[in-house]
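# give me a 3D structure for the following:
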Amino acid sequence: MRAHRALWLAIPAVLLGASLSAGPAHADPIGGTGWTLAFSDEFSGTAVDTAKWNYRTDVKAYSAQRPENVSVADGLLNINLKQETYAGKSFTGGGLVSKQSLRYGYYETRAKINDGVGWHSAFWLMSGDGSTTLSPTARTEIDGFEIDSTSSPAALATNHSGVHTWKGNGSAASYNPGSTYNTGLDLRQWHVYGIDWAETSVKFYVDGVLKYTAPYTPSQWTHDYLNIWLTTIGYGTSPNPAFLPSAVQFDYIRYWQKDYYVDNDGPAAYGYSETGTWYDSTLTGWTYASPTRYAACGSAGNTATWRPNLRSAGTYQVYVYTLVYANSDANARYDIAGSTTYVNGTTGSSGWVSLGSFTLPAGTSTAVKLTSSGTGCARADAVKFVQV
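Reported below is the predicted structural model:
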């Protein structure tokens, strides 16, 4: 279903940006202002909140993953690690995968890794529901921490953070920046891990200290919506039964958002609408395989509107992605907050064009409206609101 063919107000709150599961307010996580807690689980109940989470249930390497191994008690998520025969494996692990998929922002968890040999624990982001490691929709994987447990305390200070790209169905792509580093910490103790994911970089933190920055320039596999994974599986070497049963624990998971993207397709199309006559274009937009739209060429008065759901009031730099093409609109009009900007889509190169800086209220009252001039074909893709 195309979002521009339905009333955007009918889109579920999970895609609008209204929190599906926001918890209590927390301070801005990594400095600056404008961060709003948009998803969280403090694991304060007595059972997994299945409205928020799927279980990881795949079979991989040395273990099968079981929902029975995952529990919530005393304010903690526990992933129990066992020696038992199940689904053709001699060991079982488990984990949770968020039902809500998210994009740019700051993700944080506090975790305590198990002692013992043969387990791979991770706090990571990738499209999927936990039934398989790599779903057909998997394009971007962001690893906040990947820790392989061994009986060596020195090895249990080692973490890997980075980005992997995929072509779907487990076929790897070529862009995979990452770093394996000694944290100088005993990761069997409690530590805080953060992922600051933006359009051009991913920054990785341990206990508030920046450990690695992965370049994240626009490419053919980036910018999709991802689920949060908190998981442990038998991997690398066969688990040592002498250390079992054991458990990996998570204290909380939190996601803050600051910037907002509204597209003409996919989950980010929650606030997109059109009037007049529009068609699908063969021109790709700001991200891989992103379809774009164009108004009837030579016809004035067609409109496309992008309306974000801003979680907080503030000052935002607003950009529209302009598609430059020989027959694009040479005088496309953009209106926002009483300001008008005209953009010539026939010269220069495609990319983000600033419409200016605006003080905007929280909620859905703000809109960017494109109106075709009739001189060529007005083209619509995406608008972003970057809080400054």
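
# every contact and neighbour count from this point should use C-alpha atoms.
Noted.

# count the residues that sit near the nearest residue to Leu96 once chain neighbours are set aside.
Spatial nearest neighbour of Leu96, excluding adjacent residues (Cα to Cα, 6 or more residues apart in numbering): Tyr55 at 4.6 Å. Tyr55 has 25 neighbours, counted by other Cα atoms under 10 Å.

# surely Tyr55 and Ile79 touch.
No: in this structure Tyr55 lies outside contact range of Ile79 using Cα atoms under 8 Å: 10.8 Å.

# joint contacts of these two?
94-95 (Cα atoms under 8 Å, 6 or more residues apart in numbering).

# flag every buried residue along stretch 32-46.
34-44 (16 or more other Cα atoms under 10 Å).

# take these and write them to CSV, including secondary structure and distance to Ser121.
As requested, the buried residues of stretch 32-46 are exported to CSV (DSSP: H, G, I helix; E, B strand; the rest coil; distance: Cα to Cα, whole Å):
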residue, secondary structure, distance to Ser121
Gly34, coil, 32
Trp35, coil, 28
Thr36, strand, 28
Leu37, strand, 25
Ala38, strand, 25
Phe39, strand, 22
Ser40, strand, 20
Asp41, strand, 19
Glu42, coil, 19
Phe43, coil, 18
Ser44, coil, 22
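
# return the member of those residues nearest to Ala242.
Phe43 (29.1 Å; Cα to Cα).

# in contact with that closest one, which residues?
When contacts are counted by Cα under 8 Å, 6+ apart, Phe43 touches 72-73, 75-77, 251-252.

# just those residues now: which is nearest Trp352?
Among these, and counting by Cα to Cα, the member closest to Trp352 is Tyr252, at 36.0 Å.

# tell me how far the closest one lies from Ser179.
From Tyr252 across to Ser179, the span is 25 Å (Cα to Cα, to the nearest Å).

# please name the nearest non-neighbouring residue to the residue nearest the centre of the chain.
Geometric centre of the chain, nearest residue: Arg103, 2.8 Å, by Cα atoms, centre = their mean. The spatially closest residue to Arg103, leaving aside those adjacent along the chain, is Tyr225, at 5.1 Å (Cα to Cα, 6+ apart).

# let's compare: structure for the following, please.
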Amino acid sequence: MQKINLSIVLFIILLATPNIKIGAQAPAGYGLVWADEFNDPLTTDGKPALRPDKGDWWYETGGGGWGNNELQYYVAGTTTFYNDTLAGINDGTLKIKAIKRKYYGMEYASVRMNTSNSWTYGYFEMRAKLPGGKGVWSAFWMLPKNFQSWPLDGEIDIMEYVGYDPNVVHASIHTQAYNHKIGTQKTSTKTIQNAENEFHVYGLEWTETRIRAYVDGELYFTFSNDGTGNKNTWPFNVPFYLKLNLAIGGDWGGAQGVDTQIFPATYEIDYVRVYQKNTALNNQKEEKSFESNFNRVSNLLQISFKDKCLHHLFVTDMQGRVLADFSTTNSMMEIDCSAWAKGIYLISVESGKQLNTQKFINY
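So this is what the prediction gives:
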């Protein structure tokens, strides 16, 4: 049986402190089903950890403008020739960087990351500090898993930010009927304070009937399903991936030119989380991949896994704070809950392609 050592217990206690991780803004009735908290330690040689080492993300690479006349070449985390780290994790955040360096014929190098998982409906959230300066264009957005054609297949922009327009964030959708190429895009903007110097929470709720975007829990964009069943107006009924990227220049990001003195530019992400309605979780038909039992006397949460494989486990409280996040191949393990407040918690375990969530009560 695996036991978490004292250092991990202390790490869990720190994560439980509200000042370390702020509460999520997920609507009532939603439970956490996936998260990347970017809490990895430095490597053994003292360098930032990299993604996609856990298999949760994959990189999209290449240049050519990406349909928007962008100026960067997207690399797989590091530059091949120069060994620049452009997607490193340290001090509890993922730092996506854009640098001014000629790379495969492009003027800049940066990163575009795509989740390995996809979801149909849910609440999607990121806490981030945005890069500033003329020419940068950061985004947290979604495209369909089976993407074939833009804009017919749809696009959901949870957050976009162009550096020449400080402190103004954008949320948009794109479809065949509604897109910026024909001047019919559906979008809203929100002015916030210190977008480039402080962390803010960017969230989006996507249901069968509407899409709504938030900043720090405040609703500022709504797009409703017209109910016609027409893909041209509502293609949002299939699985979508999440994306993070930092572009340079382009039709929008470079509309006022590029300030070459701002590099390296950094897009800093504290976490990315995905929630879905609890009813969907509770009604899963597949056999559970794990069993849990809370021992009140010893304050130990005991977990046993059905199959022998890699299990990714995380525990959250009902405010969305992640108290434990790690992977194991052991068949059993225990978590010391003595430092946790009394209340209801969610245990989520991803085993292969199966995700199960259970509740337990610390009483």
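
# what's the TM-score here?
Overlay of the two chains. TM-score (TM-score structural alignment, normalised by the length of the second structure): 0.57; 233 aligned residues with a Cα RMSD of 3.4 Å.

# before we move on, the earlier item: check the gap between the residue mapped onto the residue nearest to the centre of the first structure from the second structure and Asn237 of the second structure for me.
Matched by TM-score structural alignment, Arg103 of the first structure corresponds to Thr120 in the second structure. Applying Cα to Cα, the value for Thr120 of the second structure to Asn237 of the second structure is 7 Å.

# in the stretch 51-200 of the second structure, which spans are strands?
57-59, 72-74, 87-90, 93-103, 106-110, 112-115, 122-129, 136-144, 155-162, 168-174, 186-191, 200-206 (DSSP state E, counting those that start in this stretch).

# and of those strands, who's closest to Lys277 of the second structure?
strand 122-129 (6.8 Å).

# elements contacting that closest one?
strand 200-206, strand 265-277 (3 or more Cα pairs under 8 Å, 6 or more residues apart in numbering; DSSP states H and E).

# mind telling me what Ser172 of the second structure corresponds to in the first structure?
So, by TM-score structural alignment, Ser172 of the second structure is matched to Gly162.

# which residue packs closest to that match, ignoring adjacent ones?
With Cα to Cα, 6+ apart, the residue lying closest to Gly162 of the first structure is Gly178, at 3.8 Å.

# and for Lys203 of the first structure?
Thr213 (4.4 Å).

# now do the contacts for Thr222 of the second structure.
Counting by Cα under 8 Å, 6+ apart, Thr222 of the second structure has contacts 210-213.

# any idea how far Gly105 of the first structure is from the equivalent of it over in the first structure?
Correspondence of Thr222 of the second structure to the first structure, assessed by TM-score structural alignment: Thr213. Thr213 of the first structure sits 15 Å away from Gly105 of the first structure, going by Cα to Cα.

# check Gly162 of the first structure too.
16 Å.

# the two: who's more crowded?
Neighbours per residue (other Cα under 10 Å) separate Gly162 of the first structure from Gly105, with Gly162 holding more: 24 against 21.

# and the nearest residue to Ala128 of the second structure once chain neighbours are set aside, how many neighbours?
Spatial nearest neighbour of Ala128 of the second structure, excluding adjacent residues (Cα to Cα, 6+ apart): Ile269 at 4.3 Å. The local packing of Ile269 of the second structure (other Cα under 10 Å) involves 22 other residues.

# show me what contacts the residue nearest to Arg103 of the first structure?
Neighbours of Tyr225 of the first structure in contact, by Cα under 8 Å, 6+ apart: 101-103, 126-127, 267.

# so what does it match up with in the second structure?
In the second structure, Tyr225 of the first structure lands on Pro239 (TM-score structural alignment).

# and Leu370 of the first structure, by the same measure?
That one, Leu370 of the first structure, aligns with nothing by TM-score structural alignment.

# from the contact counts, what lies against the helix or strand where Leu370 of the first structure lies?
If you go by DSSP states H and E, Leu370 of the first structure is part of strand 368-373. Applying 3+ Cα pairs under 8 Å, 6+ apart, one finds that strand 368-373 of the first structure contacts strand 300-306, strand 332-336.

# format the helices and strands packed on strand 122-129 of the second structure as TSV; extra columns: distance to Val322 of the second structure.
Formatted as TSV, these follow (distance: least, Cα to Cα, whole Å):
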stretch	distance to Val322 of the second structure
strand 200-206	15
strand 265-277	10
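
# which one of these is the most hemmed in?
Comparing those by mean neighbour count (mean count of other Cα atoms under 10 Å), strand 200-206 comes out on top with a mean of 23.

# so what touches it?
25-26, 121-129, 158-159, 211-217.

# check which residues of the helix or strand following it are buried.
Using DSSP H and E, the helix or strand that follows strand 200-206 of the second structure towards the C-terminus is strand 210-215. Within strand 210-215 of the second structure, the residues that qualify as buried are 211-215, counting by 16+ other Cα under 10 Å.

# after superposition, how close is strand 210-215 of the second structure to the first structure?
Its aligned residues in the first structure lie a mean 0.7 Å from strand 210-215 of the second structure after superposition (mean Cα distance after the TM-score superposition for the first structure).

# what packs against that strand?
strand 200-206, strand 218-224.

# nearest to Asp317 of the second structure, of those?
Comparing those by Cα to Cα, strand 200-206 comes nearest, at 18.0 Å.

# mean deviation of that closest one from the first structure?
So strand 200-206 of the second structure averages 0.5 Å relative to the first structure (mean Cα distance after the TM-score superposition for the first structure).

# which part of the first structure lines up with that strand?
So strand 200-206 of the second structure is aligned with residues 191-197, judged by TM-score structural alignment.

# which ones are touching the counterpart of the residue nearest to Leu96 of the first structure in the second structure?
Under the alignment (TM-score structural alignment), Tyr55 of the first structure pairs with Tyr59 in the second structure. Taking Cα under 8 Å, 6+ apart, we find Tyr59 of the second structure in contact with 52, 75-77, 111-114.

# identify the residue spatially nearest to Val349 of the second structure, adjacent ones excluded.
Leu313 (4.5 Å).
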